[in-house]
Structure formats: structure tokens, C-alpha cells
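Enquirer: missing the sequence, but the structure's below:
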């Protein structure tokens, strides 16, 4: 089964054998992770889609129109058409529609549509079940995933060892974190909390791993108890003597396969489960056991999001190191790009090498988005040998990248003009409007209690003035040597109650500041820095106020700025920012790269 058409046919045959009329295939794992291990890449295997968010619905009867559909959000509307064959899948945009709505509209009465309860959240199951019931159809769970039955060379889950995350980076001992969770459980009259999100487990126990590309986590589950102890369910091969010593006697170890039986032993207990992070199978197991389920946000989420002093300090160190690597890359690109010998893959590999040269890189924080010309207009573009484009002289190049370092996670986007010659007036106008939005958010001062949705328009206003916008959020949370997309904080429009947009911004949270503009078929522009929420002392202030510290330190492309569009305050921000870049990053680079940096950082 080498083609995606053959795989689709095989899935339909398997569904027929099981008496099923359809199956829902998400990008997900048992932990509802954003990025998943190779063993869980079922959607990519089936359809060819390489994005980080998407779902397919396959109906067993290939004669139906449509017989299958791919659901993606605005980030992937172009990519899905490049990667998924439109002869077999209809393209559906979320949130303009939803899987539940589509099922209600296209599934015939009496149909049995299957889903894997280890890959979907409770809310999704309830919505899809309601839509099908109204149609006289049924949503049914499967005991084993039908794709696994036909994916003959499916990789095994990683057996890499779990690693201890040193307290000098974590800033707080695991015992203290578990004590906080224990206190929270006691305050809420709870006996236990099920922790299934991999980054939550990593934060709580001060462990990391390499089981998921781009996110340093280890496959496991935790049941945290009100008495301060915890049960860690993890494969024996992943447990080192160092890990045992680090966890101590208060953390009991059990095989990962023991998680489900352990849930069955919680009968009669009040158990906290986060419906945003826990799959339906966990809820089903607890209900079957007779536990009293109390839905709460995972108690590690907010403490994890609010970086302590050690994590903040580590992040600044990581940003300086990463900024030097990015600076060396941008200097290299300024020399090689105009010669015409660089393509998207070459650029991404060269940037990766500059990060490796720091000596501290553990992984990239996500697959580098290296988009030349029209590929830059694909918001979450992922270069492949089939799509690889040269960086043509006289064009726009967008590169969004980041690194995983033991002291911090980075994420930065820079858009550059590949010379020679001047950029067109339209490109400079769009770039400068994006820049103005990025500066407006970076300079924002706001009262405590402000939500991400309330700040989003600051970054869009200058594009809105000329009838333009972008179809992605303005900012996402970032972890501390953890997920590059970390909740609960988010800066976005908030339409439809999007997750995180109504979260109050709190001191210690790290977010991205990344407005953009994308002209389909021509070019893309995005400028992204990471920002830290900090307390602001304002003379005479009536109440508590917050602002942002800009953490990312890399020069912004001068050649794309229309100076006439910038206000005096914006020019002052630009000059102060670049003076800071030169102060911090300058000592970390030398030679021609140092001279280039000094030129880029001179006052505007």
C-alpha cells in the first residue's frame, strides 16, 4: 500500500469487515498532544497531510458524494490542497464548519460512524454524537484503531529513556510542585487528579524526554494523590537509575499499560480530570469504575505557564544564544541569497546548523517554516523536496523557526528581502504595517485582568486600516524547554470562544507577538518576537498594571521598512530594540557577522 489511494481503499475494506459506515481520523495521540510520535501519525500515513492540526472523515461507501473530507483551519487551507488528493477528499474549513456539523449533513440515517476514544476529547464526542443522533445515526467507539490493523510498518512508540530536568533550570523541586497539587486537591475536596498531558507530567515531575519530535517529553501518565504522592505509568525501559533517585519514594512507578487498571481502582473517589486535555477513554474508564469525576483545569497548567525567576533567567540566556545563531544565519543569507544559489531546504538546514553550533541545542522546537516567494504565503508551510523553491534574487523570504535548549524554548520569525534592488512599494507597505502591529503589542500596558482577546486588535489595526487581515492568532504561549505552543494564554480574536483567548494574562507568562500578512501566490510576511508578561510600576496608577518585556533579540529587516509610515514612538522603539540586540548578541558573534549586525542595528 504505497499510495494514499490504496491506503484509503484498505481502510474502507477494514471498516466493512467491522460493520462500520465511517471513521474519524484526527492528528492526535492518547495525550491530545499537538505534535505526536511517529506511531500516532495516522492521518499523515492515510492522507499525506503533514500539518500539525487536522482531521479526516472517511465514509465506507466510496460512492457517496463526498465520501471523505479533510478538515483544517485557516493556517492549512493552501497546504492541504498541495498534500491531500482532492479526487478523494473534500476540503473543509474550520471553524466555518465542524466535523459534527458535516457528519450531521452527510451521513445517512442508520449509519455507524466510529472513532477511537483514545484520540478524542469528551467535548468532541458529545458534539459528534448529538449531530449523528439527530440524523438517526450513531457514533460508536472502537476497541482497536482500524488504521493500526492495515498500517503494516507502523513505528513502535519510542523507548528512549526519560531524562531528569535539573532544578537549576526548573527553578523548583518536583516535591514542591507535587505539594502544590496536593494542597489544591485538598482545598477542592478531591482524592486524586489524572494528569495525562505530556508537558504537564514533564513539568510536575521535572522530567523531559525525546519521545515526540520537537517537544521534549516522555510517554507516560500520572495520577496525583491528595497525600502528596503520585503514580507514574511509564515503560520500564525508559526508567533509569537517575530517574528513580530523582523521583524518590513518593512517586510509585508502574508500566504504562497499568494506567487503565489503575483508573478502575478509583471507585468511589473524587477524581479531577481536565476535559481539555484528557481523552474520552479516560472519562469512560472512570465512569465504568464508579469514580466521581470532577471536571477541573489540570492543576499544573497555570503554574507551568507562569515562569519562575530561574525559568525567566534561563529563557533570556537561551534567547541570547539563539539570537546569535539566527544573526549568523541572516548574515550568511545576506551574502548567499543574492547570488541565487540558496533554496528553502538549504536555508532551513543552514539555520539548523547555526543552532547546533551553539553546543546546547537539543532539538528544533518545530519544523522550520522556510517559505520563498509564494510559499511564504502558506502560513504553516513545511518544505519538502517536491515543494522546494529557490530564494530568487528580488523576492521575499519568510523563515519561522525555533530551538529547544535545556534553559528555554525559542520561536522567531523574520521576513527578509533577498536582494539586489529595492523591494516593491506594496511589499514595504505591508511589512511596515505588520511591524507597526508587532510594536503596538510589544509596547502595550494594560490593567491586571486583561485577556488575550482584548489585546489582539492592537496588532491588526494597521492592516485593518487598508482592508487587510491575517487568518491566525497573534500570540501563543511558550513553554520552558517544553511545548512551543503552550496554554492556557493566547492572543487572538476570540471568535467562538477559542481556547485561551479569555485567559487573563498573568506576570511570568511568555507569549509570541506575531502579526502577519499573506498574499496568496506571491509572498508572505510575518514578524515574531517572544514577549514576557511583567508587572509595571506606574506613578499614580489606580490598580495593578502589566506590560511586556521583549525576549527575542534578532535584527528586523531594515530593507522592508517604509520609514514614512512609522511614528516617532515607533522609531524610538525600533532604535531601543536594536540597541539591545547589539548589546546582548554583539559579544556572541564576530568577524563579518559582527560587522553586519552593527550595520543592521544602527538607528533608523
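Expert: In hand now; what should we look at? Not measured: the values here are computed from a predicted model.
Enquirer: C-alpha only now, for contacts and for neighbours.
Expert: Noted.
Enquirer: ranges for the helices of the stretch 401-550 of the chain?
Expert: For the stretch 401-550 of the chain, the helices defined by DSSP state H, counting those that start in this stretch occupy 425-442, 452-464.
Enquirer: can you check the stretch 151-300 of the chain too?
Expert: Under DSSP H, counting those that start in this stretch, the stretch 151-300 of the chain gives helices at 167-170, 174-187, 198-205, 241-247, 259-264, 280-289.
Enquirer: Residue 460 - nearest residue in space that isn't next to it in sequence?
Expert: Nearest non-adjacent residue to residue 460, counting by CA to CA, 6 or more residues apart in numbering: residue 437, 5.9 Å away.
Enquirer: For the one you found, grab the count of nearby residues.
Expert: Residues within reach of residue 437, counting by other CA atoms under 10 Å, total 26.
Enquirer: Can you lay out the helices of the stretch 401-550 of the chain as a markdown table showing distance to residue 214?
Expert: Formatted as a markdown table, the helices of the stretch 401-550 of the chain follow (distance: least, CA to CA, whole Å):
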| stretch | distance to residue 214 |
| --- | --- |
| helix 425-442 | 26 |
| helix 452-464 | 26 |
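Enquirer: And here is the other one:
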């Protein structure tokens, strides 16, 4: 009973469509008072992380939409909710359709929509804490010939949100140097050298995971993501000014940070910016526009440049890779315990919530789980066609025989962050469409896993390889093929990813997911995901000795052989599956209960 009361994931729906219309009406009253024609409402906070604290979840509060990406443009006579293909069905289900029009983005650009909605021009308000210079530049470029202008204002949502939660005050803890592979003294010194080389005196860092990585700390301000909220200024001498609530920092953490990290209250951040001597580096893709405005007002020279932590953080140290290997093996054993239990249940006897609860209990049984790395996606039948579905008490359904279950989940352990997706049959799945699509998705996942490529290629150069077999069948998926993953940090980490939009070259040490999928709205979904780390490729006999990279697989959980149409596989693909399943037995079996060992032996039999 205690486990049920303390589980990480809850199943209460946090929004209702009917709350949207009165809130939108209140926002329009504020627009009239401010003399504005509209207001921009992103899903963002001042730190520009993907996940936001409850006090910053303004988009969900206004519209009812709880997805992790999207924005609303609220005008006096209409409101557009812009979401990409991952969230279209979810947005329509969660929002009042008479008040909010779901707009397919990026197929429809905000500037084009606004030009149609405000043909005579107008003025839109935005909160400069919630938009980056890059984002605003894109708006301004699109609106250049429309007569529509942007004006920075205090956040209008905050004026009408009477019970807005307080900002989080989660405790900060030390992250061991042995797991990080480098002390924060060494990290600060190394990054300071890059500032000196660029002729810059300081860099402003606002991304929570960058600050956590740089200082070898972890936090608890955001559920599922062990990061603290704060701001930092890294100086060219390696010192750091850290702006973070005092209540978060214990004496142990203060001793760990040492004399070169100077602690300040968050409300002193603006004053400290104004006192800097430039040039100061700002990442125009992550820093709030408010920061650039403060520097400009104080006459401080600033220069655009990447967050100095991003690429070093992405290129994991040998210690981080070793640690996360162990985390994935532990997590893989928990997954196998779950799958053995799942296959022992009678088809039709489980609900989606039953699945989520049991899987979390298997991870908890490791004794090492600190949190789940995101709310588990357990979508059966038509719910599986929603790539980012989150089960609630309202949406929960029985897993019916003959359906597919998309199960995407992960754990936060001190030594790593895990993420794995398996598509499972509910009883016998005999539909040829489902089996063929599953096999095409699997072929794409295998193709990425087996890939060798010349050093210097980016994620966009690899993305199409995962889609090839789906494209031949006139099928595709509306999300990227892979995202970066932190080591006991955020489950979605940049800048590395496998996506047609990614121009960041893949380097050794980068950890990414490999997760092609297919989704037939109203019917079923399929996704298969493994986690990979970039490594130098082994030489090939008779080759040219080129500088090539490859992937090492980190997680080992069987892929359901019952859903594979083996006639669609070629011999190298069959060999890869059999070798992968043999590795699952070798690496995982000794960690399992006798019942799960027996299940693993059967699940990994050669094709």
C-alpha cells in the first residue's frame, strides 16, 4: 500500500477543456487594459528547459493542452494553439474547440496566421523572460511587412491566475566527481579558456542542466528532471556567480562549490548583469531576451555564442559512459521482470494504469530508482497512436486482445538516465498491417544501430536512413528519430539529435535514442527505441582506413519476436536481432529472478 501512495506517476487529469473559455475571456480583458491586440503564450520558463514547473505551465493553464511543445497566440477574436504532428490529436482532445483553434505547426507559420488574422496590423505583447532572441528574431522577420509589431510586457497570464503555485524550492545535492569524471574546478577552468580564446570576459548560463553539469550538482525543482532553477555567470578566470535561492543550498553543497563559486539571491541577477564589463557571451537560442535587454540598457557589450556547457556536456566522459552502462543494465533487468509479468497475465485483464504501476514497481525494486525520467507512455489501441500519450483516470482503458501496446518509459538513477520503448502485443496480434508496420519500424531501428558514417556528419544526415523502409510503404512518423540523453540529467538533452532539423555533428561520447515509429490515428501505434552512444568505428578489413564513427548499444531488452514479419527481414537484419538477443541473455540473465530468466530464454530464442 505504501508503494501505491508514494509512486512517482499520478493519473489525475490536470486540466479540463471547460476551464479554457473563461480564462481566455479574462486574458482578453487584460489585452484591452494594456492596449494590445494579442498576447503570445509559449510553453516555456525563464530557463528555456523543455519541462516547466507548475508555476510556469501557463500554456496548460490557459488552454488545457499539456504537451511538452507548443504555443498559443491569443487575439481579441480568436486564439490559435500551435502544435506539431506529435500533439495534434491530443490538443484537440484537451482544448475547447470553440475557443482554441489547433494549428498545424510548423506547416503554418505564426507570421502567416497573424497576417490573416490581423490584416490591418496590430500590436502583440510578449514576456521577454519567456522568449529567446532567436525566437523573437524569427517573429520579427516574418512580420516585417505586415504592420504587426511586438511589445515586451509583464506576463498577462500571471495577472489572471489567482492560485498560481509558488516557484519551486527543491533541495540541491552534490553529484559525485567519480560519476562525472571531472571536478567542477576542472570544468570551470576548461570552459574559461574558451572565453579567453574568444576575447570574452564572461558567459551567461541560464539552462538548468548546463548549470547542474558545470557545477556537479543536481536539483529537484522539476519533476522527472534532476535540475535546480537558477542563473549563472561564468567569468574568464573560472569563477562563477550563481544566482539561486538560499534555501536550496545546504552546507554540504556550499562546501562542495567552494570559494570560486559566489552565491547570490536570484533577484540580484539583473544588477549583476549591469555591472559586467564586456564582451559577454550570450546563447541567442537559450538565453531570455530579458538578459540581452538588461545588458543593452547598461551599455555592456555582448556577443552571440553557444552556451559553453552544451557540447562538453554532450560529449560524455569515460566515467559517465561507464556509469550509464550500469544504469541501463539495471533498468533492463527491471524491464525484463516487468515483461515476464506482463506475458503471464491474461489478455484483457489489464488496464493502461495497471501497466504503468507495475513497471514503476519493478524499477523501484532495484533499490536505486530516484525518479522516473518522464511520465510513462502506455498507449493501447488508438491511444498508442498518440506519440506522447499520458494515461489519466479519464483516458484509462482496458488492453483488449488483438491490440498493440506502446510502452515508453525510463528511470532516473544516480549513475544514469534511461529511456526505452517496446511495442507489445495484447494476446495474439494477427493483423498484417500491424505486423508489417512493426517490421518496417524495426528495420529502421536496426539500420541506425548498425550504421557507420564519416566523422563530421550531423543528425540530419542520418535521419532518413531510419525512415527508408517506411517511406517505401508510404508511411512515416512526425517526430525525430532520436534525441540526446543526459547522465542523471534531462532525458531530452541537446544539442545532439537524429532529426532532419539537426545540424550538430555527432561526436564520440554523445548519447542518443534510436526510436523510429509509425502511428495510425484512431487505430494503433508502434515505436521501438534503444539508446546508443557514439564511438569511433572499428576498422574494416580491406577498407580505406577512413575516420568513421559508429554506435554502441547501451540497453538490452528483448524486442517482441511475435510481431516480426520475418519475411520482410534480410539476412544481416536477422543476424543483428539474434546477436542482440544473445547479448540480452549474456548481460541481463544473472540479474533476474528465476521466473524472469525463463521468460528471457524464450523471448530471445533465435529467429
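Expert: Here it is on my side, so go on. Being a predicted model, the structure only gives us computed values, none of them experimental.
Enquirer: Got a TM-score for the two of them?
Expert: Once superposed, chain against chain, the TM-score is 0.95 (TM-score structural alignment, normalised by the length of the first structure); 589 aligned residues with a CA RMSD of 1.4 Å.
Enquirer: thinking again about what came up before, map the residue nearest to residue 460 of the first structure onto the second structure.
Expert: By TM-score structural alignment, residue 437 of the first structure lines up with residue 444 in the second structure.
Enquirer: Quick check: its match touching residue 471?
Expert: No: judged on CA atoms under 8 Å, residue 444 of the second structure makes no contact with residue 471 at a distance of 10.6 Å.
Enquirer: who's in contact with residue 157 of the first structure?
Expert: Applying CA atoms under 8 Å, 6 or more residues apart in numbering, one finds that residue 157 of the first structure lies in contact with 37-39, 211.
Enquirer: For PyMOL, write a command that selects the buried ones of these.
Expert: Per 16 or more other CA atoms under 10 Å, the buried members of those correspond to this PyMOL selection:
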select buried, resi 37+38+211
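Enquirer: From residue 391 of the first structure, how far off is residue 353 of the first structure?
Expert: The gap separating residue 353 of the first structure from residue 391 of the first structure is 19 Å, by CA to CA, to the nearest Å.
Enquirer: Which one's more surrounded, the two?
Expert: A count of neighbours by other CA under 10 Å puts residue 391 above the other of residue 353 of the first structure and residue 391, at 28 against 14.
Enquirer: residues touching the most centrally placed residue in the second structure, list them.
Expert: The centre of the second structure sits closest to residue 492, judged by CA atoms, centre = their mean, with a distance of 3.0 Å. Applying CA under 8 Å, 6+ apart to residue 492 of the second structure gives the contacts 50, 483-486.
Enquirer: Nearest to residue 146 of the first structure among the contacts of residue 157 of the first structure?
Expert: Nearest to residue 146 of the first structure among the contacts of residue 157 of the first structure is residue 39, at 13.8 Å by CA to CA.
Enquirer: what residue of the second structure takes the place of the closest one?
Expert: Match for residue 39 of the first structure (TM-score structural alignment): residue 55.
Enquirer: quick one: that match is in a helix?
Expert: Yes: counting by DSSP: H, G, I helix; E, B strand; the rest coil, residue 55 of the second structure falls inside a helix.
Enquirer: just checking, it touches residue 163?
Expert: No: judged on CA under 8 Å, residue 55 of the second structure makes no contact with residue 163 at a distance of 9.4 Å.
Enquirer: Looking for the alignment partner of residue 403 of the first structure in the second structure.
Expert: Per TM-score structural alignment, residue 403 of the first structure is aligned with residue 411.
Enquirer: Residue in the second structure paired with residue 221 of the first structure?
Expert: Matched across to the second structure, residue 221 of the first structure falls on residue 231, judged by TM-score structural alignment.
Enquirer: so its match touches residue 240, yeah?
Expert: No: in terms of CA under 8 Å, residue 231 of the second structure does not count as a neighbour of residue 240; the distance is 10.1 Å.
Enquirer: which residues touch residue 105 of the second structure?
Expert: Applying CA under 8 Å, 6+ apart, the residues contacting residue 105 of the second structure are 82-85.
Enquirer: 6 Å instead?
Expert: Neighbouring residues of residue 105 of the second structure by CA atoms under 6 Å, 6 or more residues apart in numbering: 82-84.
Enquirer: Kindly provide the distance from the residue mapped onto it from the first structure to residue 33 of the first structure.
Expert: Matched across to the first structure, residue 105 of the second structure falls on residue 94, judged by TM-score structural alignment. As for residue 94 of the first structure, its distance to residue 33 of the first structure is 19 Å (criterion: CA to CA).
Enquirer: for residue 115 of the first structure, same thing?
Expert: Separation of residue 115 of the first structure from residue 33 of the first structure (CA to CA) stands at 17 Å.
Enquirer: Also residue 110 of the first structure?
Expert: The spacing between residue 110 of the first structure and residue 33 of the first structure, counted by CA to CA, is 33 Å.
Enquirer: Between those two, tell me which one has more neighbours.
Expert: For the pair residue 110 of the first structure and residue 33, the greater number of neighbours falls to residue 33 (20 against 13), based on other CA under 10 Å.
Enquirer: From residue 196 of the first structure, how far out is the more buried one?
Expert: 10 Å.
Enquirer: same thing with residue 375 of the first structure?
Expert: Going from residue 375 of the first structure to residue 196 of the first structure by CA to CA gives 36 Å.
Enquirer: higher neighbour count, those two?
Expert: Comparing residue 375 of the first structure with residue 196 by other CA under 10 Å, the one with more neighbours is residue 375, at 29 against 24.
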